[in-house]
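sequence-free structure coming up:
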């Protein structure tokens, strides 16, 4: 199976989906999974069946560095 952007997340098998510890269990989180080819899948925890967005490690690293640097804080205000 080719794993590309928009693939139903339920079709991504053999991976472990991770949720942030900050999640309080009310379905307000995204979940991420490391894919066999090194990419990272992201899905909405409220709709775990999909679709999933697929990012390269470099794309995920850039996003996380931006989040750690408070570049997106206004979106959660």
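Good, I have the coordinates. From a predicted model like this one, the values you see are computed outputs, not experimental measurements.

make it CA atoms for all contacts and neighbour counts henceforth
Fine.

not counting sequence-adjacent ones, nearest residue to the residue nearest the centre of the chain?
Nearest to the geometric centre of the chain sits residue 42, at 2.2 Å (C-alpha atoms, centre = their mean). In this structure, residue 42 finds its nearest non-sequential neighbour in residue 32, 4.5 Å apart by C-alpha to C-alpha, 6 or more residues apart in numbering.

comparison target, given below:
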């Protein structure tokens, strides 16, 4: 496995990132967007696209998404 040091998000050329927004977002501009740069996954906010995105390794994102799919994080979205 190749280790990629985590890049400084402030040094990434974000103009070259192809951002993806979920089709489930409803298009209201209050969404999470994801893209890739320097071998890492970026997570940004569509309402504040000029803000520095969060940067994660692909393995961290895979673990996070697995947890979401398996319902491990459902309690964060409950309104009760």
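Nice, thanks for sending it over. This one's a predicted model, so the numbers in the text were calculated from it and none came from an experiment.

overlay the chains and give the TM-score.
The TM-score (TM-score structural alignment, normalised by the length of structure 1) is 0.80; 73 aligned residues with a C-alpha RMSD of 2.1 Å.

circling back: hang on, the residue nearest to the centre of structure 1 in a strand?
Yes: residue assignment for residue 42 of structure 1, taken from DSSP: H, G, I helix; E, B strand; the rest coil, places it within a strand.

relative to residue 48 of structure 1, how far out is it?
10 Å (C-alpha to C-alpha, to the nearest Å).

again, but for residue 19 of structure 1
12 Å.

mean distance between stretch 59-69 of structure 2 and structure 1 after superposition?
When structure 1 is superposed, stretch 59-69 of structure 2 averages 0.5 Å from its matched positions, counting by mean C-alpha distance after the TM-score superposition for structure 1.

list the buried residues for that stretch?
residue 61 (16 or more other C-alpha atoms under 10 Å).

what sits against residue 21 of structure 2?
31, 32, 33, 34 (C-alpha atoms under 8 Å, 6 or more residues apart in numbering).

for the residues you listed, which one is nearest residue 11 of structure 2?
Proximity of the contacts of residue 21 of structure 2 to residue 11 of structure 2, judged by C-alpha to C-alpha, is greatest for residue 34, which lies at 17.4 Å.

correct me if wrong, but that closest one is in a strand.
Yes: using three-state DSSP, the assignment for residue 34 of structure 2 is a strand.

map it across to structure 1 for me.
Under the alignment defined by TM-score structural alignment, residue 34 of structure 2 corresponds to residue 32 in structure 1.

what distance do you get for that match to residue 74 of structure 1?
According to C-alpha to C-alpha, residue 32 of structure 1 stands 22 Å off from residue 74 of structure 1.
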